[in-house]
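>>> Using only what follows, build the 3D model:
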Amino acid sequence: MNEIVLMGIDMDREAIEKQLDACILTPDEMHMDWSKLSNPLPWAEI
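Predicted coordinates for the structure are as follows:
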């Protein structure tokens, strides 16, 4: 499990949660062949 902490004044918690939830991969995306995707950070390859 990961946790992220955001601190600020007058932050819209619902909007932030909605945007973060939209980043979560679907089960289909988790099981796809990622080797076919282009690497947006080629300098960061392991």
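>>> hey, let's count contacts and neighbours off CA atoms from now on
Fine.
>>> Look at residue 29 and say how many residues are nearby.
Around residue 29 there are 10 other residues, counting by other Cα atoms under 10 Å.
>>> Please, which helix or strand holds it?
Using DSSP states H and E, residue 29 maps to helix 27-31.
>>> Show me which residues of that helix are buried.
Residues of helix 27-31 include none that count as buried (16 or more other Cα atoms under 10 Å).
>>> Mind giving me the packing neighbours of it?
Taking 3 or more Cα pairs under 8 Å, 6 or more residues apart in numbering; DSSP states H and E as the contact definition, helix 27-31 has no neighbouring helices or strands.
>>> to compare against the first, here's another:
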Amino acid sequence: MLEKHRSLRGTLTSKIKESVFAVFGKNILPPINTKASALEISR
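Below is the predicted model of the structure:
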């Protein structure tokens, strides 16, 4: 059950990411390094 939940969450996350980049484009939204500090991300 937990594995199915993780799979659904991953699928939903991927769809959201695709939609955001489709609307705003990759030039406007640079990728964020998930290991970056909060200060680096806010810049």
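>>> now what about the TM-score between them?
With the length set by TM-score structural alignment, normalised by the length of structure 2, the two chains reach a TM-score of 0.38; 29 aligned residues with a Cα RMSD of 2.8 Å.
>>> Residue 39 of structure 2 sits in which helix or strand?
helix 38-42.
>>> Next: residue 25 of structure 2.
In this structure, residue 25 of structure 2 sits in helix 2-28 according to DSSP H and E.
>>> quick one: contacts for residue 18 of structure 2?
Going by Cα atoms under 8 Å, 6 or more residues apart in numbering, residue 18 of structure 2 touches no other residue.
>>> From residue 27 of structure 2, how far out is it?
Distance of residue 18 of structure 2 to residue 27 of structure 2, computed by Cα to Cα, to the nearest Å: 14 Å.
>>> Check residue 15 of structure 2 too.
With Cα to Cα as the criterion, residue 15 of structure 2 and residue 27 of structure 2 are 19 Å apart.
>>> Residue 27 of structure 2 versus the residue nearest the centre of structure 2, what's the distance?
What sits nearest the mean C-alpha location of structure 2, by Cα atoms, centre = their mean, is residue 17, with 4.8 Å. Residue 17 of structure 2 sits at a distance of 14 Å from residue 27 of structure 2 (criterion: Cα to Cα).
>>> just residue 40 of structure 2 next, same as before
According to Cα to Cα, residue 40 of structure 2 and residue 27 of structure 2 sit 18 Å apart.
>>> what does residue 12 of structure 2 give?
For residue 12 of structure 2, the distance to residue 27 of structure 2 - Cα to Cα - is 23 Å.
>>> if you count what's nearby, which of residue 15 and residue 27 of structure 2 comes out ahead?
Legend: neighbour count by other Cα under 10 Å for residue 15 of structure 2 and residue 27, higher for residue 15 (11 against 8).
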